[in-house]
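Chemist: missing the sequence, but the structure's below:
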């Protein structure tokens, strides 16, 4: 069974990590009530950071619910996500979306992110090479 925890290595932890993504985002994926900015990483696994402002989501319970659902979604899909640093921004109105719809939105965003990352990532030196036995 694959590891499904959410350790520190899967999180963007400091301002430098966030600004690294904001300065030169390679990918931008929109969803209803949220947006994801991503930058290719050499770490071999995805890292996620969340930005949920009081201006956009007034109540703390709504901000915490959004963050909890995003973290759970990343935790369950981490093996399918490309090696990118991702910043998820909550937009106005995200508190009005029910949990099931929010989860579907996130899964769609992860699929688009994976597809777009494969399109822009540099080819591996082993791509297209066949080995004779």
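Modeler: Alright, I've got the coordinates. Bear in mind the structure is a predicted one, so any value in this text is a computation, not a measurement.

Chemist: From now on I want contacts and neighbour counts done on CA atoms only, so please keep to that.
Modeler: OK.

Chemist: Verify the stated contact: residue 109 with residue 31.
Modeler: Yes: Residue 109 is in contact with residue 31 according to CA atoms under 8 Å; the separation is 6.6 Å.

Chemist: And the two? Which one has more around it.
Modeler: residue 109 (20 against 16; other CA atoms under 10 Å).

Chemist: Quick check: the gap between residue 71 and residue 119.
Modeler: Here residue 71 is placed at a distance of 25 Å from residue 119 (CA to CA, to the nearest Å).

Chemist: Between these two, tell me which one has more neighbours.
Modeler: The residue with more neighbours, out of residue 71 and residue 119, is residue 71; 18 against 10, by other CA under 10 Å.

Chemist: then this one, side by side with the first:
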């Protein structure tokens, strides 16, 4: 079955234990706006088995509408690239600069990070 650009429940990290496992791995890619924590997949690897979790802290991004805008942008960016990134679990956190960044800047920063995690 080919990998599609959908975003099913299986493509999301849902449990606190899943987030803890990714943070404990201590592998990180980052730029001015985002930090992506990554961990190898917990089970057998299959195409499109990348999963994402979002941890956008109020301490970093004060206003709820900004946090929601950032989360929508991250989900959309991941949804489009899910089949091309390395299998594994990813948790995306935002830096304070993301709150004032334009949607174009957010997408460009995410695209740069996802490119560093793509299958070769």
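Modeler: Cool, the structure landed. These numbers were taken from a predicted model, which means no experiment stands behind them.

Chemist: buried ones in the single longest helix found in the first structure?
Modeler: Of all segments of type helix in the first structure, defined using DSSP state H, the longest is helix 99-120. Of the residues in helix 99-120 of the first structure, 102, 103, 105, 106, 107, 109, 110, 112, 113, 114, 116, 117 count as buried by neighbour count, 16 or more other CA atoms under 10 Å.

Chemist: Over to stretch 90-101 of the first structure?
Modeler: By neighbour count on 16+ other CA under 10 Å, the buried set for stretch 90-101 of the first structure is 90, 91, 92, 94, 95.

Chemist: how about the second one, what's its match in the second structure?
Modeler: When the two structures are superposed using TM-score structural alignment, residue 91 of the first structure falls opposite residue 95 in the second structure.

Chemist: ranges for the strands of the second structure?
Modeler: Ranges of strands in the second structure, per DSSP state E, are 27-30, 34-39, 51-54, 89-94.

Chemist: To residue 11 of the second structure, which of those lies closest?
Modeler: strand 51-54 (4.3 Å; CA to CA).

Chemist: Residue 56 of the first structure matches what in the second structure?
Modeler: Residue 56 of the first structure maps onto residue 60 in the second structure, by TM-score structural alignment.

Chemist: ok, now residue 100 of the first structure?
Modeler: Using TM-score structural alignment, residue 100 of the first structure pairs with residue 104 in the second structure.

Chemist: same thing with residue 73 of the first structure?
Modeler: Residue pairing (TM-score structural alignment): residue 73 of the first structure is matched to residue 77 of the second structure.

Chemist: ok, that match - contacts?
Modeler: 107, 110, 111 (CA atoms under 8 Å, 6 or more residues apart in numbering).

Chemist: Which of those residues lies at the shortest distance from residue 86 of the second structure?
Modeler: For those, the nearest to residue 86 of the second structure is residue 111 (14.2 Å; CA to CA).
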